[in-house]
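**Q** here are the coordinates; sequence isn't available:
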């Protein structure tokens, strides 16, 4: 896939423009987004991502278009799982709801920059050393195992841990930090001394978490396409709109109990796909004498089918089981929380769940 420099520059400018528009149009004035606002803008960002995929297919061929779509859907699913940890961080630091949008948008910008750097390094490594696909496959198998292990565990994460990482404790020791927020400022004055606010620490925590998430997403996306342009755009468009998605499905996060199971299946599938590709491109002397191994490769249509099917099954099964549990609790005489009560953003208060259980929080 030959991508001219001007297309790269135009795409990067478009992504930056979307972030600036998001900040100026929505985040600059602190407020709690309503369910309607979040739904409209989430749908808009999804539409932009899908239209971009259609454009790739029309101008570069549907093989590349399919690779982009598979990559975007995988990254979107991983980003939804990441929202669990973002919510825990917000809860641990008691971030005022009217300022959560700013934290998320800055976190998204940091994630795009860091993933861009990871993608650039990964593309160079792949070009120079194709055996890295074996390493990526091992990483994905380990991540799939970690996902399913956490999903099968009955232990729940302590939300307080999210704001008490070694990194945050180190920052507190080195830099003076106030104990109270000062609006959405990251620096304030206390008794005449300049100090960081908890808002700054939240952003550090989000940025560090984004760095950890890159170790999930980059090997996964390179397992679906080796085109740097498609890897970058799939990541960027999956992250854009994540802020709105956070407020839109906040109440659903704790109901997606099988999301980690589904992601485990997807990561393992991509690991198999990467292993087959690595064998097909093999140059390691201790495997088949350094010659390529004649194994079949997974076509992109099958990747799309497995990814979409797995996400759909995980989501439907999660909602069915959580509804049955709620009905069983009601029949037993317990009073379950009202649908969306205290967990989902509403037209009036945009409230979010404060104590969700995350399958990945302990890992991150």
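**A** Nice, thanks for sending it over. Keep in mind it's a predicted model, so treat the numbers as computed, not measured.
**Q** CA only for contacts and neighbour counts going forward, please
**A** Will do.
**Q** all helices of the stretch 101-250 of the chain, in order?
**A** When secondary structure is read from DSSP state H, counting those that start in this stretch, the stretch 101-250 of the chain shows helices at 132-152, 166-174, 198-222, 228-239, 242-248.
**Q** which residues make contact with the second one from outside it?
**A** The one in question is helix 166-174. The contact list for helix 166-174, computed with CA atoms under 8 Å, 6 or more residues apart in numbering, reads 201, 204-205.
**Q** then this one, side by side with the first:
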């Protein structure tokens, strides 16, 4: 039986998310400051608690089958969002974003990510309702992404090679310094953009790529657009605080990209099986939400423990965000990959 969400339910849910987003925006933009571990831990716990509380209330109202789908979707999106954090760390380092402006960058990055996900969720839900073979397409996309991520698990994405970033630098006048955290300002009477604008371009375009993967992934555990939306929204809302909490620990998660590739491959296979069961034969087995939840949690647990054991034995081991494509080679005279 499909999930039925009333207009009041949608309104209250969106109201809560907008209120939390406004709170994030207030903390990140109106009070720019370097975030310490204690503050980051407190806000991380708060956002996770809000997400869990929502799941409990939602499950008690809609039924625990839908509640389990929400928690499975939330865990998938939360785990994929950690890979977002890797890329955010790379972007912050590449463009030397001052500590006091990192909150602002992250908050706007989260807003951009949320807008993109709303668009992709609406598009994905429409396609799935009209064409059942889209389950097969989404499944194959995830399996391809998983293979590519595993192949390039020891690489980092090349931020400055991003087409939008290169075009922005080429066609727009960019200042050398961050000027009060502004994106656009005037210098000698001429309107120019600051590095902050380029950073947001980099984050926005990387968010687009993540949305292309994460939306099919969460549709692999539920085909309810409402659950897909709330799972994404609550996972993203805690991203700002989580960034400051774990950015010093990210280097130790050396097997994270491997774990995420396994999760994407598993969900991709689940979508393919669902399509075969629905369109080809009822004899084809499907993977239940409860099994999906257990598999995802086990992969994440094993990945984390194995990563910590690896870095304890080899302190020089360093984690990488992973990449969907190999990084470009350096000019021939340099002789080494970039």
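**A** Perfect, thanks for sending it. Keep in mind that this is a model prediction, so the values were computed, not measured.
**Q** sorry, back to before: out of the helices of the stretch 101-250 of structure 1, which is closest to residue 96 of structure 1?
**A** Taking CA to CA as the measure, these were each checked against residue 96 of structure 1, and helix 198-222 came out nearest at 9.7 Å.
**Q** burial count for the counterpart of residue 314 of structure 1 in structure 2?
**A** Residue 314 of structure 1 maps onto residue 303 in structure 2, with residues paired by TM-score structural alignment. Counted with other CA atoms under 10 Å, the neighbours of residue 303 of structure 2 add up to 19.
**Q** likewise residue 172 of structure 1?
**A** Neighbouring residues of residue 172 of structure 1 were enumerated by other CA under 10 Å; the total is 15.
**Q** same deal with residue 176 of structure 2?
**A** Taking other CA under 10 Å as the neighbour definition, residue 176 of structure 2 ends up with a count of 9.
**Q** What residue in structure 1 is paired with it?
**A** Checking with TM-score structural alignment, residue 176 of structure 2 has residue 179 as its match.
**Q** Over to residue 241 of structure 2?
**A** Taking TM-score structural alignment, residue 241 of structure 2 has residue 244 as its aligned residue in structure 1.
**Q** Ok, residue 75 of structure 2 next?
**A** In the superposition onto structure 1, residue 75 of structure 2 corresponds to residue 73 when matched by TM-score structural alignment.
**Q** how close does the most centrally placed residue in structure 2 get to residue 167 of structure 2?
**A** Taking CA atoms, centre = their mean as the criterion, residue 81 is the residue nearest the geometric centre of structure 2, at 3.3 Å. The gap separating residue 81 of structure 2 from residue 167 of structure 2 is 27 Å, by CA to CA, to the nearest Å.
**Q** do residue 212 of structure 2 as well
**A** When distance is defined by CA to CA, residue 212 of structure 2 is 22 Å away from residue 167 of structure 2.
**Q** okay, these two: which has more neighbours?
**A** Using other CA under 10 Å as the criterion, residue 212 of structure 2 and residue 167 rank with residue 212 on top: 17 against 12.
**Q** what residue of structure 1 matches up with that one?
**A** For residue 212 of structure 2, the aligned position in structure 1 is occupied by residue 215, per TM-score structural alignment.
**Q** so the match of residue 75 of structure 2 makes contact with residue 307?
**A** Yes - proximity of residue 73 of structure 1 to residue 307 meets the contact threshold set by CA atoms under 8 Å, at 7.4 Å.
**Q** how about residue 270 of structure 2, what's its match in structure 1?
**A** In structure 1, residue 270 of structure 2 lands on residue 273 (TM-score structural alignment).
**Q** Pull up the gap between its match and residue 298 of structure 1, please.
**A** When distances are taken as CA to CA, residue 273 of structure 1 and residue 298 of structure 1 turn out to be 6 Å apart.
**Q** between the two, which one's more packed in?
**A** For residue 273 of structure 1 against residue 298, the residue with the higher neighbour count under other CA under 10 Å is residue 273, and the figures read 20 against 16.
**Q** And the helix or strand containing the more buried one, what does it pack against?
**A** Assigning secondary structure by DSSP states H and E places residue 273 of structure 1 in helix 259-280. When contacts are defined as 3 or more CA pairs under 8 Å, 6 or more residues apart in numbering; DSSP states H and E, helix 259-280 of structure 1 packs onto helix 62-92, helix 132-152, helix 198-222, helix 300-331.
**Q** Of all the residues in the last one, which ones are buried?
**A** Okay, so that is helix 300-331 of structure 1. Of all the residues in helix 300-331 of structure 1, those buried under the rule 16 or more other CA atoms under 10 Å are 300, 303-304, 306-308, 310-311, 314-315, 317-319, 326.
**Q** Kindly reformat these as TSV containing distance to residue 149 of structure 1.
**A** Rendered in TSV, the data for the buried residues of helix 300-331 of structure 1 read as follows (distance: CA to CA, whole Å):
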residue	distance to residue 149 of structure 1
300	28
303	24
304	25
306	21
307	20
308	23
310	18
311	18
314	16
315	19
317	19
318	17
319	21
326	25
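**Q** Which members of those residues are the farthest-apart pair?
**A** Distances among the buried residues of helix 300-331 of structure 1 were taken as CA to CA; the most separated pair is 300 and 326, at 39.1 Å.
**Q** so what's the counterpart of residue 231 of structure 1 in structure 2 closest to, chain neighbours aside?
**A** In structure 2, the residue paired with residue 231 of structure 1 according to TM-score structural alignment is residue 228. Once its chain neighbours are removed from consideration, residue 228 of structure 2 has its nearest residue in residue 218; the separation is 6.2 Å (CA to CA, 6 or more residues apart in numbering).
**Q** picking that back up, nearest to residue 363 of structure 1 among the helices and strands packed on helix 259-280 of structure 1 would be which one?
**A** Between residue 363 of structure 1 and those, the shortest separation by CA to CA is 8.1 Å, and it involves helix 132-152.
**Q** Would you mind getting the angle between that closest one and helix 259-280?
**A** Direction vectors for helix 132-152 of structure 1 and helix 259-280, defined by axes from the mean of the first three to the mean of the last three CA atoms, to 10 degrees, enclose an angle of 160 degrees.
**Q** tell me the angle helix 132-152 of structure 1 makes with helix 198-222.
**A** In terms of direction (the same axes, to 10 degrees), helix 132-152 of structure 1 departs from helix 198-222 by 120 degrees.
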